[in-house]
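Visitor: curious how this folds, go ahead:
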Amino acid sequence: MIFRIKSLQLGVFIFCFMQFSVTCYAQKRPNVLVIISDDQGIGDFGFMGNKTVKSPNLDRLAKESAVFEKLVVAPACSPTRSSIMTGRNHLLAGVWGVGARNNLLRDEHLIPEYFKDAGYHTGYFGKRDGVYNHEKQIWDWGCDEASHVTGYKHKDAVSITQTGNVQRKGWTVDVDVDNSLDFIKRQGDNSWWCTTAFILPHLPWIPDERFAKPYRDAGHSKTLADFYGCVTQMDDAVGRLLKGLDDLGQLDNTIVLFLSDNGPTYKDMSDIDIKSRNILDLKGQKSTVWENGIVVPFMVRWPKKIVPGIRKQFATVEDILPTLIDLAALKQTLPDQLPFDGISLKPALMDENAASIDRQVLRVAISGKGAAGTYAGFRGIVNNPKEVSIEEQHLVLRGERYKYHNFADGNTALYDIIRDPTESIDISTQYLEINKLFEMELEKQYAKILNSERVFRMPIVKIRDVNGQGYNKVYGAMAEKAFGVNEILKFNNLKGFSAKGDNASYTISVEKAGEYKIQIFGENFSNESDWEIEYNEKRYSYSILNRNEMIFNMVQFDKPGLQTFSLKVNNNMAGLAMPVVEQLNFIYTKFN
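Guide: This is a model prediction of the structure:
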C-alpha cells in the first residue's frame, strides 16, 4: 500500500514537473516584432549620419541592436516585402514590380505560417504589399489577425480586415501601432509574431504639422520639411510601439527587427534637398539597382542574446525569414515549401566576427529604362515572359565586395563597392577574371529564374458567381498580352487601343461556368470606336458605351478552369484621346 502511494506521488510529481517544464519552455520562446518603414533611404536616419533628420527612437534602437548598415533589398516595396515574407528572391515568388506586377504566387508560404505551425499567435498591421494575392489574404496564409491600410492615405484611412472594411480615425501610423499593441496585449503569456508595416515616409508627404514645423522653422524647404516630418512622425510611432511593449513587460523577451523596404524617392526635391538626404552620395534611388535604390540599414534587437554593434557580414532581405526560423528554433520546413534563397544570419548576430558567406544576389530595375517590358514601344507589358532577355534589362549581381552591372544599352561594368561605394570607377578591365565570374553567375541566376516560369507574368484572377474580396475584378494592366502601342499608367491601368486591331488578352480562372456581364471602366471611350470581346471563337459587341464605361452582356464562359479572352478595337481612332482601360468587373448572370 505504501509502495502504491509513493508510486502515485512520484507519478504526480513527474507529471507536474513536465507540465511546469512545458509551460516554462513556452514562456521562454521569444516573441517577434518586425517593423517596416516605407521608402526610407539609407541616408534618412540620424544614426546613419544625417545631422538634420530627427529620429531619436530609431537612433536608440540602433544602439541596442546588431546593425547591418547595408542590407541588400529590392528596389521597390512589393518585391522587398514579398522576399521578407517568403525568404525567396521576389522574382521566383512571382513579384516583378508593383501594382499589377505584384503577382505573389498562391503556392508560396509566408512567415506567419511558420510561426503559427509552432504555436505562436500571429498578427499583421499596416501596408498590404507582399502579403496577398487578390482573393488570398494574409489571414489565409496563417495570420490570426490583420488590418491593412488601403493605398497611401495617411489620415482617416479605410482598413481591410477579415470581417470587412473599417473606417479608421486618426493618423494611419498611430492606428497601426494601436492595432499592434492591442493584439500583443491580448496574447497574455502566449508567444506571438507581429509585423507593423508603416506607409510612412512614402508619398504623399503629408505629416502631422507638429512634426514638419520644426524643419520649416529651421529654414528647410516645404518639400524637405514635409518629408522629414513624415520620418519623425514614423519614428515617434516606433517609440510609442516599443514603449508599449516595455509597459507590457515584453520588450526584453521580444526579438525586434527594423528595416526599410527600398531606397528613397526624390520627387520634386531640389538639389539642396537631395544632398541633405543622400549623405553617402550614392547613385540612384527607388526603382533603380544602383546602391541608393537597394541598400538600407537593418536592425535586430534581442537583449542578453544578441550583443549590439555593427555587423559587417553580407546580408540580404531573403535572409530574414531563415534567420527568424533559426532564432526562434522553429521547424525548418512546411509541407510543399519552396526552397529559400536566403540563409540564416544567426552566426553573424551571435558573433560579430563570424565569417561572411561568399554569395551574390541578383537584382532587377523595377521601372524606367532597363525594366522588363519597357522595350519596343511597350511600357510594362511582357507578351512573351520566356523571351525577356538579359540584354534588354538593367540587372546587377551584388556581392559582399563586388557588384556587376548589366546595362540595357549592352554595356557592363564592375565596381568594388567597399572601396568605391558611389560606383564611380569601373574596374572590369583591371579584374577580368572576377568580371567574367560575375557575368557567368548573373547569367546562371537569371536563367534559373526565367526557366522557373514564375516571373514576368500577370496575376490570374478567379471568377465566380459570388463577389468577394479579390474575386471578379481584373485591372486593365493585367493583360497577358497586348498588341499595339500601349503603356501601363498608375500601376494598374492600360493605355492604348488607338488603331484598328489593337487588343489585349486576359487569362482568368473561371470557378463557376456560365453567362457573365463584363463591365469595363476607364477613360476616353468614344462612341466612334468599335470595341469587341472575343472568346472561344465567339465575338461579343458592347450593349452600352459612354466615355467612362462599356458593358458586354451575355459573355459565355463554357467551362471552369483557365480561360483567355481578348478586348479589341476594330477601327482607327486617330485624332481622338487614347483610351485607358482601368478595370474589368465580371458579374455572374446565368448558369449554363
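Visitor: from here on, contacts and neighbour counts on C-alpha atoms
Guide: OK.
Visitor: tell me the centre residue of this protein?
Guide: The C-alpha lying nearest the average C-alpha coordinate of the chain belongs to S78 (CA atoms, centre = their mean; 2.4 Å).
Visitor: and the helix or strand in which D326 is found, what does it pack onto?
Guide: Element membership of D326 [criterion: DSSP states H and E] is helix 320-327. Packed against helix 320-327 by the contact rule (3 or more CA pairs under 8 Å, 6 or more residues apart in numbering; DSSP states H and E) you find helix 77-86, helix 346-350.
Visitor: now do the helices in this protein.
Guide: 2-28, 56-63, 77-86, 111-117, 172-185, 209-217, 222-247, 271-277, 291-294, 320-327, 346-350, 432-451 (DSSP state H).
Visitor: to compare with the earlier structure, here is another sequence to fold:
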Amino acid sequence: MVKIKLLILLTCIITITSSCNNSEKNAPPNVILILTDDQGWGDLSISGNTNLETPNIDRLAETGVTFDRFYVSPVCSPTRAELLTGRYHPRGGVYSTSAGGERLDLDETTMADIFKTAGYATAAYGKWHNGMQPPYHPNARGFDDFYGFCSGHWGNYFSPMLEHNGEIVKGNGFVVDDFTERGMEFIEKNKNRPFFLYLPYNTPHSPMQVPYRWWNKFENKELEMLHHEPETEDIVFTRAALAMCENIDWNVGRIVEKVDELGLAENTIIIYLSDNGPNSWRWNAGMKGRKGSTDEGGVRSPMFMKWEGVLPSGKKIDKIAGSIDLLPTLADLAGINFQPEKTLDGISLKPLLTEGKPEWKERLLFSHWSGRTSVRSQQFRLDNEGKLFDMESDPGQYEDVSDKFSEISTQLLQAKRNWESEVLSELPETDDRTFTIGHPDFPFTQIPARDGIAHGNIQRSNRFPNDSFFTNWKSTDDSITWEAEVLSGGSFEVEIYYTCPSKDAGSTIELSYAGEKLTGKIYEPHNPPLLGMEHDRVKRMESYVKNFKPMKMGTIHLKKGRGVLTLKAKEIPGKEAMDFRLIMLKRL
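Guide: Modelled structure (predicted):
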C-alpha cells in the first residue's frame, strides 16, 4: 500500500509557477476550504431565508463569486471523496458512510497530496469521514496536521474525545469553535508560506447540539418560512439547525477576520459549501428532496469563492458545476500543473471565474447514492425513476416532461446507463479491504467499536455505528472481531477504552491476532453516565456516549499479514465484562 501511494505521488508531475514567499504579491495563493455538514442550500440568509441571519457567509457571496447551480453528493463521505479527488465517489471505493465503506481507496490522489507536493503547508480540522486507520487517515492523505474525528458523526459536541494526528486528546469547548481556533492558529503559523487549510465542520449534522448563545434566539422563535409541505417539518429540529448555522456563520467570520488581520486577503482563496441537502424537511426554496436524495434538494449546495482583488465581487455563475470540479479548479487558480494518473471527472472552473464570456461546453453531472442515479444538464434533471423535469420552469420537480422532450429524455437515459456501466463497475461486488494496523510511518492505530463485528450476546449501542460502543457482553463465548491487516510487524502497546461498574470489575480480557495473545484484567471500576441528552435540543436518533476510560493491557507483538483481530473475555466474575469503545495500538 505504501508503494502504491509513493507511486501515485511520483507520477503526479507537479510544478508551481510562482515564488513560495507568502508575503510577495505574486506568491501562490493560500486556500481555505470550508465544508459544512447537512446544511441545505436554503439554510442561509443570502438564499432568501428570513428565519436566520448569516452575514459573514453572505459577505463571501457579495464580495466573491456565487455558483448558483452547484451540486454535491446526497450524503457526507461521497462528497468529501469527490472534492478531495475530482472524481466521482464510486471510483474511489466510497459506497457507505460507516464500517469501512466510507474509506477512500489508496490509489487515489487527494487535493492535499497535490498542494503538499507543491510546497504548501496542509491541515484539516474537523470531520474527516474518508478512513481512520493509516494509510486511510488524513495524515497519510497529504495533511501535515489533523485535529478532529474520522467517523461519520460524533456523539458529543462539547469538549469531546477527539484526536490530534492519531493520538487521543480532549476537545476544548464547542467543536466547531474549537476547529476554528485550530484553523486560526494554523493561518497565523503559516502566514509567511503558502498553506491549504481544510475545515470540514460537522454541523448542523445531528445530534442537534449548539451553545445557548445561539440557541436562545431560536428556542421559541416563530419561523416565517417553512417547508413547502409544512406538515412534514419538525419545527424544533429546524430551530436547532438554524441556530447551528448561525454558529457556523460566526466561525466563518472569525476565519475571514484572521485572514484580513494578517494582510493575507489578496493572496487567499476562501471557498464555502455544504456536503449535501438539509438533514430535515425545512425551507429550501421548494426544491424536491433532502439529504440522501438524488433530487435537486438533496444535492444542490451553496458555493461561494472569494479571492480579493482577483475574482470579481458579486458575480453569479449560472452554469452547473460540482464538488468534482474543486480539485482541478483550485490547482489551476494556484498555478499548479499536475498530471494525475487517473482521469478526473471534474473540470477547472477558472474560465467561468475569471473571464467575462468564456467558451463553455454543455455538460452533464451525475448524482448517485444507494442504487439511485439522477442526471443534471443545464436545463433538465432526469430523476432516478426516469422522469424528466425542466428545472428552469419547474424547479420543484412537479411535472414530468419526458413526453414533451422525448429526445432529450432518451439522451439523458442513455447517458445515465453509460455512466452507471462505467463508474459503478469500478466498485467491487464485495469489499475485501481490511482494517489496517501498524503503518510503519504512523505510531498510532485506532480500532473502534464502529468497525467491529459483535458475536454472541454483545450488542451495539445504536444501529448507527459511527459513535457507537458495544455493550451486553455477558459470556466468555462472546467476542468482537475485525478483519485486519498488519502492514509492518512489531511490538505495540495496547490500550482499551472501557466502562465497568464496580459490581462487574475483575473481568479478564484477551486480545489475539494470528496466534499472538495479550491478556489484561479490569481492576479499576469506571461507570460514568450516558452523555449527550443534556445538550441535545432535539431527541437524537444516534447513540448516546460515555467518557470511556483507557486501560493499558500491555504489549503485543504482531506479525505482518492479514488476519482476524479478536477481543474476548476469558473470565467474567460479574454479570457483564465491560462496555467497549476503542482499542488504541501504539508502535513501540
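Visitor: related to what we said a few turns ago, just send the helices and strands packed on helix 320-327 of structure 1 back as CSV, with distance to G11 of structure 1 too.
Guide: Formatted as CSV, those follow (distance: least, CA to CA, whole Å):
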stretch, distance to G11 of structure 1
helix 77-86, 45
helix 346-350, 40
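Visitor: mind checking those helices for the one nearest to G239 of structure 1?
Guide: Minimum separation from G239 of structure 1 across these (CA to CA) falls at helix 77-86, 22.4 Å.
Visitor: and F483 of structure 1, which of the helices of structure 1 is closest to it?
Guide: When the helices of structure 1 are compared by CA to CA, helix 432-451 sits nearest F483 of structure 1, at 22.5 Å.
Visitor: buried ones in that closest one?
Guide: The neighbour-count check on helix 432-451 of structure 1 (16 or more other CA atoms under 10 Å) flags I434, N435, F438, E439, E441, L442, Y446, I449, L450 as buried.
Visitor: quick one: the residues in structure 2 that it pairs up with.
Guide: Structural correspondence for helix 432-451 of structure 1: residues 406-425 of structure 2, per TM-score structural alignment.
Visitor: circling back: where does the helix holding D326 of structure 1 end up in structure 2?
Guide: The aligned range for helix 320-327 of structure 1 is 326-333, by TM-score structural alignment.
Visitor: residues in contact with stretch 29-37 of structure 2: which ones?
Guide: 22, 76, 194-205, 267-276, 330, 333-334 (CA atoms under 8 Å, 6 or more residues apart in numbering).
Visitor: switch to 7 Å and redo it
Guide: The contact list for stretch 29-37 of structure 2, computed with CA atoms under 7 Å, 6 or more residues apart in numbering, reads 194-205, 267-275, 334.
Visitor: ditto for stretch 286-298 of structure 1
Guide: Identification of contacts with stretch 286-298 of structure 1 by CA under 7 Å, 6+ apart yields 41-42, 67-76, 258-260, 262-265, 282-285, 363-367, 396.
Visitor: just the ones of those in strands?
Guide: V67, F68, E69, K70, L71, V72, F258, L259, S260, R363, V364, V396 (DSSP state E).
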